[in-house]
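# sequence-free structure coming up:
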């Protein structure tokens, strides 16, 4: 879009001032705009989340901007991997791990601390809380 506006302005300027020589086009590329950050259905950003199940067990779900995810248990062992996407207003996970079952979640709006409840289409709701950045750095 930026290139289109600059090109249109250059053409308009050249048309208005015929006596002025046209500026030479540069081959320098415009700086790339940052890719938009992926978000789950409730608008929370991709990242690492602590997920607490009704039985008290805890795991970490890491949702990446590229649409992939990894679930790890409390010991850091990968228990599931796959892809995630927002579909029909829900956050849906499609595992590539053998035996994994696709699931979609309806999420509450995030609280002030970023936490929210995610309710699967089948099963009990889970509590989801963003992990601090230092806890996710490797």
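Ah, there it is. Bear in mind that the values here come from a model prediction, so they are computed numbers and not experimental data. Numbering: from 1, shown residues only.
# switch to C-alpha atoms for all contacts and neighbour counts from now on
Will do.
# just the residues contacting stretch 97-112, thanks.
41-44, 80-82, 89-95, 116-121 (C-alpha atoms under 8 Å, 6 or more residues apart in numbering).
# off-centre distance for stretch 73-87?
Chain-centre distance of stretch 73-87: 14 Å, with C-alpha atoms, centre = their mean, to the nearest Å.
# please tell me I have it right and residue 73 contacts residue 62.
No: applying C-alpha atoms under 8 Å as the test, residue 73 and residue 62 come out as separate, 11.4 Å apart.
# for comparison:
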């Protein structure tokens, strides 16, 4: 089974009620801020399980403080890596390489659920996953 970066985070239909915010330092629009809800979960460093609608865990992603990430298979082997950024709930993952499956993908995150999980939906709406923060 090949694991693809499931740019997690995962990202939902949170367009309603969004405003185009600006960066206070430069007064320029924050990229994607018009799409992400103010309630969207902003990802940070940590380990996340990527789950399908039936609860199947597809992979884990380790998001690092230095702006990189690693995707792991079920045995903990690294199967992908690249860089990431999250701007107010719009999470973008750019896998290393330039192949057709290695292009940056952005995801809109929902607000956190009571159990700490959130939904991440690809910005084109084609994929959606439940993201669950997990311990190391």
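Done, it's in. Keep in mind that what you see is a predicted model, and the values were worked out from it rather than measured.
# mind checking the TM-score on these two?
The TM-score (TM-score structural alignment, normalised by the length of the second structure) is 0.59; 93 aligned residues with a C-alpha RMSD of 2.2 Å.
# residue 73 and residue 62 of the first structure: which is more packed in?
residue 62 (20 against 15; other C-alpha atoms under 10 Å).
# quick check: which element contains the more buried one?
strand 58-63 (DSSP states H and E).
# which SSE is immediately downstream of that strand?
Downstream of strand 58-63 of the first structure (by DSSP H and E), the next one is strand 68-72.
# for the first helix or strand past that next one going along the chain, give me the average deviation versus the second structure.
Using DSSP H and E, the helix or strand that follows strand 68-72 of the first structure in sequence is strand 78-87. For strand 78-87 of the first structure, the mean deviation from the second structure after alignment is 1.3 Å (mean C-alpha distance after the TM-score superposition for the first structure).
# buried ones in strand 78-87 of the first structure?
80, 81, 82, 83, 84, 85, 86 (16 or more other C-alpha atoms under 10 Å).
# mind putting the residues you listed into a markdown table with distance to residue 9 of the first structure?
Converted to a markdown table, those look like this (distance: C-alpha to C-alpha, whole Å):
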| residue | distance to residue 9 of the first structure |
| --- | --- |
| 80 | 52 |
| 81 | 49 |
| 82 | 46 |
| 83 | 43 |
| 84 | 42 |
| 85 | 39 |
| 86 | 39 |
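# sorry, back to before: strands - which of the contacts of stretch 97-112 of the first structure land there?
Secondary structure from DSSP state E places 80-82, 90-95, 116-120 of the contacts of stretch 97-112 of the first structure in strands.
# who wins for most neighbours among those residues?
Among these, residue 93 has more neighbours than the rest - 23 neighbours, counting by other C-alpha under 10 Å.
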